[in-house]
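Participant: sequence and predicted model, in that order:
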Amino acid sequence: MSFKDMLAEDRTKVFVDPDIFGETHLVNGKEIVIVIDNDELKERQGSQDLAVEESTTLFYCKKEDLPVVYPGQTIKYDRRICMVDDVKDDMGMLTVALHENIGR
């Protein structure tokens, strides 16, 4: 088994496993398993990364669970309308930073 194969297996069997790190949330009307990491979000905000400065939530998910996501996109996250601030793809795992789109 190659290193990439082992990473792909770990991503599903460990990282996004609901019994270990993952939580089920409703994203764009579909239940997917994500890992919320607001500590990482605070760290990014402390470094003045403008893309995530106003973000309120940062989560990781498998790319196949959220195949079309890009900065500036509006998505539904747990029945709230949110704006995608930043997206990064790292070997099939997405890091997504959101802020709630509150209408006035």
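Facilitator: Cool, the structure landed.

Participant: when you work out contacts or count neighbours from here on, use the C-alpha atoms and nothing else.
Facilitator: Fine.

Participant: buried stuff in the longest strand seen in the chain?
Facilitator: Using DSSP state E, we find that the single longest strand of the chain is strand 80-90. Across strand 80-90, burial judged by 16 or more other Cα atoms under 10 Å covers I81, C82, M83, V84, D85, D86, V87, K88.

Participant: just stretch 5-15 next, same as before
Facilitator: Going by 16+ other Cα under 10 Å, stretch 5-15 has these buried residues: R11, T12, F15.

Participant: which ones are touching the first one?
Facilitator: Under the criterion of Cα atoms under 8 Å, 6 or more residues apart in numbering, the contact list for R11 reads K62, M93.

Participant: pasting the second one now:
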Amino acid sequence: MSTFREQLEDDLNVFFDAEEFAEEHELNGTMCSCIVQSPTAREVFLQGQAYDSYEGISGRQIVVHVKKSELPEIPAEGMTFTLDGEVMLVSACVEDMGNISITLHQNLR
């Protein structure tokens, strides 16, 4: 019989399987199987906060879900971070039971 932690690891392997949900993306120079969300309603779904744009500048936010073991380091808030070569800033990073959810933002003109 599997322990809860072993079952959780099995579940994460399915969730981050490229044939199921995940896709390959470059995260800060490391190729990872991850899930990328682009909220279209300008909301940060994990935090429930609206994205505030600045006058004359539009922006976008992206949430990346990745297994903790895929990245060499956990990003810190305010850190510069690349997603598929695009430079973004880390708004938040939450680690929970082997999964990391990274909220990124980028200002666009």
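Facilitator: Alright, I've got the coordinates. Just so it is clear, the structure is predicted and the values come from calculations on it, not from any experiment.

Participant: ok, back up a step: will you turn the buried residues of strand 80-90 of structure 1 into a markdown table that also has distance to I32 of structure 1?
Facilitator: As requested, the buried residues of strand 80-90 of structure 1 are exported to a markdown table (distance: Cα to Cα, whole Å):
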| residue | distance to I32 of structure 1 |
| --- | --- |
| I81 | 17 |
| C82 | 16 |
| M83 | 18 |
| V84 | 17 |
| D85 | 20 |
| D86 | 19 |
| V87 | 17 |
| K88 | 18 |
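
Participant: which of those residues sit farthest apart?
Facilitator: Maximum pairwise distance among the buried residues of strand 80-90 of structure 1 (Cα to Cα): 20.4 Å, between I81 and K88.

Participant: can you tell me the centre-most residue of structure 2?
Facilitator: V64 (1.5 Å; Cα atoms, centre = their mean).

Participant: could you find the closest non-adjacent residue to the aligned partner of that residue in structure 1?
Facilitator: Residue mapping for V64 of structure 2 onto structure 1 gives F59, with TM-score structural alignment as the criterion. Spatial nearest neighbour of F59 of structure 1, excluding adjacent residues (Cα to Cα, 6 or more residues apart in numbering): I36 at 4.2 Å.

Participant: repeat for I102 of structure 1
Facilitator: Excluding the flanking residues, the one nearest I102 of structure 1 by Cα to Cα, 6+ apart is I81, at 7.7 Å.

Participant: and the aligned partner of that neighbour in structure 2, what does it touch?
Facilitator: Residue pairing (TM-score structural alignment): I81 of structure 1 is matched to V87 of structure 2. Residues in contact with V87 of structure 2, defined by Cα under 8 Å, 6+ apart, are T80, F81, Q106.

Participant: neighbours of the second one, how many?
Facilitator: In other words, F81 of structure 2. Residues lying near F81 of structure 2 (other Cα atoms under 10 Å) number 20.

Participant: ok, the first one next?
Facilitator: Using other Cα under 10 Å, T80 of structure 2 has 15 neighbouring residues.

Participant: residue contacts, it?
Facilitator: V87, M88, L89, V90.

Participant: ok, those in structure 1: which stay?
Facilitator: Using both residues aligned by TM-score structural alignment, their matches' Cα atoms under 8 Å, structure 1 keeps these contacts from the contacts of T80 of structure 2: V87, M88, L89, V90.
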